[in-house]
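>>> Build me a model:
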Amino acid sequence: MDILRTIAYQPGNNKMCEHAHNKSSETRRAKLEDNSHTTQEMSRIISDSTTGKCYCRGKVLGKGGFAKCYEFTDLGSGKMYAVKIIPHTRVSKPHQREKIDREIELHRALHHKHIVQFYHHFEDKDNIYILLEYCSRRSLAHILKARKVLTEPEVRYYLRQIVSGLKYLHEQEILHRDLKLGNFFINEAMELKIGDFGLAAKLEPVENRRRTICGTPNYLSPEVLNKQGHGCGSDVWALGCVMYTMLLGRPPFETTNLKETYRCIREARYSLPSMLSPQSKHLISRMLARNPEERPRLDDILSHEFFSQGFTPDRLSSNCCHMAPDLQYTSPAKSFFKKAAAALFGGKKDKAKYFETLNKLTKEEEDIHRLRQDLRKACISNPPCRPEDGKPPAALPAKPAAPTNDGGNKPQLRDTIHMIVRGTLGSCSSSSECLEDSTMGNVVDTVARVLRGCLENMPEANGIPKEGLNCGFQWVTKWVDYSNKYGFGYQLSDHTVGVLFNNGTHMSLLSDKKTVQYYAELGQCMVFNTCEAPEQFVSQVTILKYFTHYMEENLMDGGDVRNVTDISRPRLYLLQWLKSDRALMMLFNDGTFQVNFYHDHTKIILCSQSEEYLLTYINEERVSTAIRLSVLLRRGCSQDLRNRMEYALNMLLQRCH
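Below you'll find the predicted structure:
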């Protein structure tokens, strides 16, 4: 936890220092003092002689250059605090004590929703105690460590709050000077708070600015390294580094050598991988402009297309601390099923009663017959939009239309789906107990290794090799995301329909429309007839038929692939799916890996065939090209296809985070 770090760095030196001229002796002394401090057993009960309050010291939350931060509980009120404890031995010199006093004086005057609240400070004979707002979700650094990368909606959510707090600071003529993930704290309600004001300072005119090089190396701006001092633009630069790090999991200028890192910063030299959206690339490049005068103001950041053209959730679930969010939105499929239920049962009370008792249905065939009739009525009154020849419809419908094979209308899909949701077969049993699954990891590792090996070794080329192969694999031709209620449904090229339910189980209805395969765990299959479904599976079979009928009546196939059925191949079932705001990823039990891109309905499908991997690309005209990876390795492919393969690999690597 970096709330405590009040450090300065020397250029070209990776060691922390307070004063460069006395670095070595102070470092040795600090270590000795720290060891002495930790060997003494600090009292569990801390008393504030100025107020008479007593606090119980809890677990360590973090530590920094001068101090440690603990969880404190007020024994009178039960209120919890994050308390920064600074031993007097660590601030024995006048300039050290002045630094702490300056931090206290600056922080105590700040009052903003997105600034860590300063409550109180007191001293005893051993320590200085600073009582701060307790943020139970720790920091963005902890979240990113668990997640590896964040989605664009999450990045917008956090950046809005950071900009709000930072704008308040700048209006108070205060520079933070150490903006980084570890200094953004998250409370119980998933609200962000800017903290750690150990390096904060008042904004000074250019000619009066301090030339101290302070902060965290990866986030230092060129003007700070060049000893031109900190300005508002320096905080904006750090914000650009923060945005980059959240999206890609690493800072933009990180290298194995600090001297090289500083060289890259001075030259504003960094890479923008192709998996980033154009809007995010543009905003990052503006914030990381070498000249601070060319960087955007904070208001300009919030009005950028990255925000104006992208979905930002109002709030995030605490689950986002360790997994990608499942954000609610009104999908065309959800709208369709609601209309069908409303037509079937009339009033809201009847509809609610139906959904409540759905899991108790026993007269399955009768219900399906009634539902089919009313689904048909709903389709007539609200015909779905069906793009033809890969072109968008001439006019946008006033209301969400039924999804196409890619889950929605072509032109507006990128604007209506801006989250990542995912499902995993066997992720939990009916009793919500998580299952450890090595098979999933093996499938992912194999596919990722094959795809990465191809990308790293194939040469550049202008076109796509054509082999005229006959394909013997199955792929997803239609899909429906109804995960806000039931699960994710899809149809394979052999007309098998599968649903990966929200409880982690999977059910397939084979092309004969009679045989059901049920998977509660990977590799464990139960087969039964729809007319003889065990009682506990009746409701899931009913929902499976919902999906089947909906896709048959309303969705068109996603492309033209010349399939030759291979009856020797095992039955395909979905292991996991992942949606970003640009594409849908689906991973199957035999390693088949498919990614559908929303904006132009193109797709790539990777599968193994005859002991060799095959990549199939379906272009905007819905025409497919199948290429063996061995051919790609020799002849290469177009940059457009390479970019899609890189994005697909990135989605695959994110699938557990």
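>>> C-alpha only now, for contacts and for neighbours.
Noted.
>>> Is the residue nearest to residue 506 when sequence neighbours are not counted in a helix, a strand, or coil?
Nearest non-adjacent residue to residue 506, counting by CA to CA, 6 or more residues apart in numbering: residue 500, 4.5 Å away. At residue 500 the chain is in strand, as set by DSSP: H, G, I helix; E, B strand; the rest coil.
>>> burial count for residue 356?
Residue 356 has 10 neighbours, counted by other CA atoms under 10 Å.
>>> Next: residue 521.
Counted with other CA under 10 Å, residues neighbouring residue 521 total 18.
>>> what's next to stretch 158-167, contact-wise?
The contact list for stretch 158-167, computed with CA atoms under 8 Å, 6 or more residues apart in numbering, reads 112-115, 184, 191-194, 243, 298, 302.
>>> For the closest residue to residue 607 other than its chain neighbours, give its distance to residue 544.
By the measure of CA to CA, 6+ apart, the closest residue to residue 607 outside its immediate chain neighbours is residue 592, 4.4 Å from it. With distances taken as CA to CA, to the nearest Å, residue 592 is found 22 Å from residue 544.
>>> Alongside the first, I'd like the structure of this one:
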Amino acid sequence: MNSNKPVPEPEIIPDFFHDPKSKKRYERGRLLGKSGFAKCFELIDSATKKIYAGKIVNKKQQLPPKHKLMDMTSHEILIHLPLDHKHVVECHNYFEDGNYYAIVLELCKGGTLGELIKTRQYITEDEAHYFMNQLLRELVLKIGDFGLATEIDIDGKRKNKVCGTPNYMAPEILWGEEHGYEVDIWSMGCILYTLLVGHPPFETQSVKNTYSKIKTNEFYVPSRIGPLAGALIIKMLQAVPSSRPNVHQCLTVPSGPSPQQLLRDLDQQLFELYTSKPHKKVPILMDEAEDLAAIPMVWVSKWVNYSDKYGFFGYQLSDDTIGVIFNDLTKLLLHVDGKAIQYVERDGI
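Sure, this is the predicted structure:
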């Protein structure tokens, strides 16, 4: 079956961009990412060789009638350019030519949460707890895309402007109601869900269906998600804005097991390991009972705690057995021969 629709030609991005005001020349590097309206490339200053991130917006692209590209780009620049904060990606410059708008940004080499999810599909609950703390406390992560943001000029003032990315947009925005900071808690709930599940809670094949699911609050939390994380997601994604927790309440939700708990669990494992194999015990005569050398002893010779960063606690025993305790309390044991690996469920099976 033949189609009469013209096949769109692939967009050819120029190798160099010229800023007519500063006379700077930027060489286009590798593609860093793309969105519905823009593509982000490395931009290399030809004079200094310093590498930036360049958000490139094609002026000739076709957008829905309600979206005016020039207004959207100007609005983003007006919000982003004056910001000076260590947890906001720095906006260095912007310019345009006949075909493109270009926003020159600080290059963050650590990658993005989106890239992490694409690589890993989803992360552990303790890793998600770590990243949520960064976002809510503004400790390490940087915010960098203000393309669909809005500005609150008076604290407490309610807005009625549609803003935000479709998959993370709160229902009151879609209903055209006035809204405030509660929409950010909703968006953070969507981010938490995405980190743990691998996709946004209301994601569908079309924006229309996504909006419909958001309005009806139609989502579910997979059974593999722990009760604490699942309960927090449900609270953050309440349809009624006033029912959602504030930032402080989100931060006070407990995380997974502490290092002390992991050590106690390790101690219990060692005890069970020792007592479950009586045929391997060295026979002890009563007259030798006071000789410590006659008692087989196993202890932790090395350990490393990555429970917050990567979701596991690793250790090596004095008999060269290596073990890993994951934050969901499942375990992996590498036996002394280096060939046999044993997986242990939460219940010890």
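>>> TM-score for this pair?
Superposed pair, TM-score by TM-score structural alignment, normalised by the length of structure 2: 0.71. Supporting alignment: 308 aligned residues with a CA RMSD of 4.4 Å.
>>> Could you find the counterpart of the residue nearest to residue 506 of structure 1 in structure 2?
Mapped onto structure 2 by TM-score structural alignment, residue 500 of structure 1 lines up with nothing.
>>> after the helix or strand containing residue 242 of structure 1 comes which helix or strand?
Using DSSP states H and E, residue 242 of structure 1 maps to helix 232-248. Scanning forward in sequence from helix 232-248 of structure 1 by DSSP H and E, the next helix or strand is helix 258-267.
>>> Give me the contacts around the next helix or strand after that following helix.
Per DSSP H and E, the first helix or strand lying C-terminal to helix 258-267 of structure 1 is helix 278-287. Contacts to helix 278-287 of structure 1, defined as CA under 8 Å, 6+ apart, come from residues 236-237, 239-241, 243-244, 272, 294-296, 301, 304-306.
>>> so helix 278-287 of structure 1 corresponds to what in structure 2?
Using TM-score structural alignment, helix 278-287 of structure 1 pairs with 227-236 in structure 2.
>>> Average offset of the matching stretch relative to structure 1?
Taken over the aligned residues, the distance from stretch 227-236 of structure 2 to structure 1 averages 1.8 Å (mean CA distance after the TM-score superposition for structure 1).
>>> Report the central residue of structure 2.
Taking CA atoms, centre = their mean, the centroid of structure 2 lies closest to residue 113, which sits 3.7 Å from it.
>>> Trace that residue over to structure 1, please.
Using TM-score structural alignment, residue 113 of structure 2 lines up with residue 140 in structure 1.
>>> Next one: its match from residue 295 of structure 1, what distance?
With the distance defined as CA to CA, residue 140 of structure 1 ends up 24 Å from residue 295 of structure 1.
>>> what does residue 340 of structure 1 give?
Using CA to CA, residue 340 of structure 1 is found at 52 Å from residue 295 of structure 1.
>>> Kindly report the same for residue 630 of structure 1.
Counting by CA to CA, the gap from residue 630 of structure 1 to residue 295 of structure 1 is 46 Å.
>>> Counterpart of residue 344 of structure 1 over in structure 2?
Looks like residue 344 of structure 1 stays unaligned there (TM-score structural alignment).
>>> Name the helix or strand for residue 344 of structure 1, please.
Counting by DSSP H and E, residue 344 of structure 1 is part of helix 332-345.
>>> Not counting its neighbours along the chain, what's nearest residue 548 of structure 1?
residue 497 (6.2 Å).
>>> Hmm, the one you found is touching residue 480, no?
No. Applying CA atoms under 8 Å, one finds residue 497 of structure 1 not in contact with residue 480, separated by 10.8 Å.
>>> who touches both of those two?
Joint contacts of residue 497 of structure 1 and residue 480 (CA under 8 Å, 6+ apart) are 489-490, 547.
>>> circling back: tell me which of the contacts of stretch 158-167 of structure 1 fall in helices.
Under the assignment DSSP state H, those contribute 243, 298, 302 to helices.
>>> Distance check, the last one against residue 310 of structure 1.
Right, residue 302 of structure 1. 11 Å.
>>> who's more crowded, the two?
Each of residue 302 of structure 1 and residue 310 has its neighbours counted (other CA under 10 Å); residue 310 has more, 20 against 17.
>>> Just the element for that one, please.
Using DSSP H and E, residue 310 of structure 1 sits within no helix or strand.
>>> Hmm, residue 419 and it touching each other?
No. Between residue 310 of structure 1 and residue 419 there is no contact under CA under 8 Å: 9.8 Å.
>>> shared neighbours of those two, which are they?
Common neighbours of residue 310 of structure 1 and residue 419, using CA under 8 Å, 6+ apart, are residue 153.
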